[in-house]
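>>> One predicted model, sequence on top.
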Amino acid sequence: MTKVPPSVPGVVELPVAGAPADVRVVLARVAPLAGWAESVRDCLDDDERARAAAFRHETDRRRYVVAHCVLRHVLAARTGAAPASLRLGPPVPARGPRPKPRLEDHALRFSLSHSGDLVLVATAEREVGVDVEHLQDPVAAEQVLPVLHPAEIAAVQVLPAADRPAAVTTVWARKESLLKAMGSGLFRDPSVDEVGAGPVPGRPVAGWWILDLDLPPAPGPAREESRAALTVRVPSDPI
């Protein structure tokens, strides 16, 4: 019998209201898991270790190692396999330079995203995409704005200047989650799909459902702001 590995310490499963029952999203934080990840990093495959070693900055290397160790343990918990035995590939035939990876020998699908101290892993028995974005500063938000859908640009431009960074970050998280779920990444023009800049995500592509994710506040005095979104494959939109 395959032994299911223990859960990752400190990982929180996020509620995803309205999502299909097979969808799971977990959140982890890099800082408290750095030591744990180093203790279990033997679960990474040769490609992951090579990519981790290629980072120039220790902060980026640590985030990558934590994220991929968390990913492997989450997948192991859902499949019953050992984390090191999972084969994350080969990718789906690419539409663009960032092909979507697969879990070999299992129907479970997954998506990984990390930003700052946050790591999100989504798993489902269907195509899924998740994205988390640290709140953009005003300059970055204005630089991103022109590449959005015209309706999104118009919606953001009527907002007070102080509210624009949060709106742009929300749009970008929704858009990235959709493109990741579809397997196209940014090879698909981000101005094509209107994911919406308002409180409710749009449904610009038939068969794909975008959901905003509520992130718990950071522990301690830190008050980092981030936005996150999930996209799932839904053959017919729920009522």
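That came through, no problem.
>>> contacts and neighbour counts: CA atoms only from here.
Fine.
>>> Help me confirm that residue 64 comes into contact with residue 52.
Yes. Contact criterion CA atoms under 8 Å: residue 64 and residue 52 qualify, at 6.4 Å.
>>> Give me the more crowded residue out of these two.
Taking other CA atoms under 10 Å, residue 64 and residue 52 do not tie; residue 64 has more neighbours (22 against 19).
>>> How about the secondary structure of the more buried one?
helix (DSSP: H, G, I helix; E, B strand; the rest coil).
>>> so how far is residue 101 from it?
According to CA to CA, to the nearest Å, residue 64 stands 16 Å off from residue 101.
>>> again with residue 204
Between residue 204 and residue 101 the distance is 24 Å, computed by CA to CA.
>>> So for those two, which residue has more residues nearby?
The residue with more neighbours, out of residue 204 and residue 101, is residue 101; 19 against 15, by other CA under 10 Å.
>>> so what's the residue nearest to that one when sequence neighbours are not counted up against?
Computed as CA to CA, 6 or more residues apart in numbering, the closest residue to residue 101 that is not its neighbour in sequence is residue 91, at 4.2 Å. Residue 91 makes contacts with 99, 100, 101, 102, as judged by CA atoms under 8 Å, 6 or more residues apart in numbering.
>>> can you give me the strands for this protein?
With DSSP state E as the criterion, the chain has strands at 12-13, 24-29, 109-115, 118-124, 128-134, 208-213, 226-233.
>>> want to try a markdown table for those, with mean neighbour count and distance to residue 140 as columns?
A markdown table is the format used below for these (neighbours: other CA atoms under 10 Å; distance: least, CA to CA, whole Å):
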| stretch | mean neighbour count | distance to residue 140 |
| --- | --- | --- |
| strand 12-13 | 14 | 30 |
| strand 24-29 | 20 | 24 |
| strand 109-115 | 22 | 15 |
| strand 118-124 | 24 | 20 |
| strand 128-134 | 27 | 11 |
| strand 208-213 | 22 | 22 |
| strand 226-233 | 25 | 14 |
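>>> And here is the other one:
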Amino acid sequence: MIDVLAASVDDVHALADRLAHVERGAAGARALVDAGDLAAADAKVRPEDARRTLAGRAALRLLLAARAGRPLSSAAGVAIDRACSRCGAQHGQPSVAGLSVSTSTSGDHVLIAVGEREAVVGVDVEVVPDELWAGFDDYVLHPHERGGLPAGDAGISPRIRIWAEKEAVLKAAGLGLRDAPARLRISDVEVPGGWPTGAGVLDPGAWRPVAATEVREAAGTWVTAIEVAADAWGVLAAAAPQPIRRWTIGDLVDARPSAA
């Protein structure tokens, strides 16, 4: 099972401020992250980018703490390694011992996934823009996808969906955008999950496999949509279809154990 948290940047900061008040602190989200997270946020030039980065870093820690049954106030102590696979500096994808984790932020949205190591997860959330940059189709779309999408404004949202799907796959593969998304294609055929939803906690999802790829590490990966908001696409990628446990900010609070 994969745990997924979809939240707004504002809601993450609101929860952090609430925790700071309960703990008689004043640092908000800054008290829920470590020095590396603070450095990453403080390196952003625009205040809104720093705020979004801090929310994404804090949200991952909060989900990990809640999933493990730890107090949310202990989130800063969760061990997360971000060593870059190429240079070793702490600016790479997050890694947690025994788990597979992935994070993404865009606009006011935060999307987090945590699964067992063999789940090999990747997530991406993308706000739909008013226009696309020149060369988008050549960089993102597989040759078999070009020409099959609407032109003009009507084609922006479906293209962003494809972008989000492929970036999630490439993050699951541990590559990020070091490989061009156009080198892979995802099937249009959905495979419904076969798991019960229980009391609404588990989502069986509707998964689609990578149908063709020149990226060896992406072969065999599957994707499913994650509902985020009307203005954005959210996607989860994993090594195989499996049930999803979705979390909200409220769920994190409800799962919080006593600090005693």
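Done, it's in. Computed from a predicted model, the values in this text were never measured in an experiment.
>>> Okay, the aligned residue in structure 1 for residue 83 of structure 2 and residue 175 of structure 1: tell me how far apart.
In structure 1, residue 83 of structure 2 lines up with residue 91, judged by TM-score structural alignment. Here the criterion is CA to CA. By it, residue 91 of structure 1 lies 21 Å from residue 175 of structure 1.
>>> And for residue 120 of structure 1?
When residue 120 of structure 1 is compared with residue 175 of structure 1 (using CA to CA), they lie 16 Å apart.
>>> Ok, residue 187 of structure 1 next?
Computed with CA to CA, the distance linking residue 187 of structure 1 and residue 175 of structure 1 is 12 Å.
>>> Look at those two and report which has more neighbours.
Between residue 187 of structure 1 and residue 175, counted using other CA under 10 Å, residue 175 has the larger neighbour count: 30 against 14.
>>> The more buried one and residue 191 touch, don't they?
No. Using CA under 8 Å, residue 175 of structure 1 is not in contact with residue 191; the gap is 9.4 Å.
>>> Run a quick neighbour tally on residue 79 of structure 1.
Residue 79 of structure 1 has 16 nearby residues by other CA under 10 Å.
>>> cool, and residue 47 of structure 1?
Residue 47 of structure 1, neighbours per other CA under 10 Å, totals 9.
>>> That one -> structure 2?
Using TM-score structural alignment, residue 47 of structure 1 pairs with residue 36 in structure 2.
>>> Next one: the closest residue in space to residue 208 of structure 2 that isn't next to it in sequence from residue 60 of structure 2, what distance?
In space, and not counting its chain neighbours, residue 208 of structure 2 is closest to residue 190: 4.9 Å by CA to CA, 6+ apart. In this view, residue 190 of structure 2 and residue 60 of structure 2 are 29 Å apart by CA to CA.
>>> Tell me which of those two has more neighbours.
Neighbours per residue (other CA under 10 Å) separate residue 190 of structure 2 from residue 60, with residue 60 holding more: 26 against 13.
>>> For the aligned partner of the more buried one in structure 1, give me its contacts.
Superposed on structure 1 with TM-score structural alignment, residue 60 of structure 2 falls opposite residue 71. Going by CA under 8 Å, 6+ apart, residue 71 of structure 1 touches 112, 121.
>>> can we see that at 7 Å?
Listed by CA atoms under 7 Å, 6 or more residues apart in numbering, the contact set of residue 71 of structure 1 reads residue 121.
>>> Break down structure 1 into its helices, ranges please.
Here structure 1 has its helices, by DSSP state H, at 30-40, 46-54, 58-79, 138-144, 150-157, 164-182.
>>> between these, which gets nearest to residue 131 of structure 1?
helix 164-182 (5.0 Å; CA to CA).
>>> equivalent range in structure 2 for the closest one?
The aligned range for helix 164-182 of structure 1 is 155-173, by TM-score structural alignment.
>>> tell me which residues in that stretch are buried?
Neighbour-count burial for stretch 155-173 of structure 2, with 16 or more other CA atoms under 10 Å as criterion, is recorded at 156-157, 159-173.
>>> for stretch 138-157 of structure 2, same thing?
With burial defined by 16+ other CA under 10 Å, the residues of stretch 138-157 of structure 2 counted as buried are 140, 141, 142, 156, 157.
>>> Residue 142 of structure 2 pairs with which position in structure 1?
Using TM-score structural alignment, the partner of residue 142 of structure 2 in structure 1 is residue 149.
>>> doesn't residue 193 make contact with its match?
Yes. Between residue 149 of structure 1 and residue 193 there is a contact under CA atoms under 7 Å: 6.4 Å.
>>> Out of the contacts of residue 91 of structure 1, who's the most crowded?
Sorting the contacts of residue 91 of structure 1 by how many neighbours each has (other CA under 10 Å) puts residue 100 first, at 22 neighbours.
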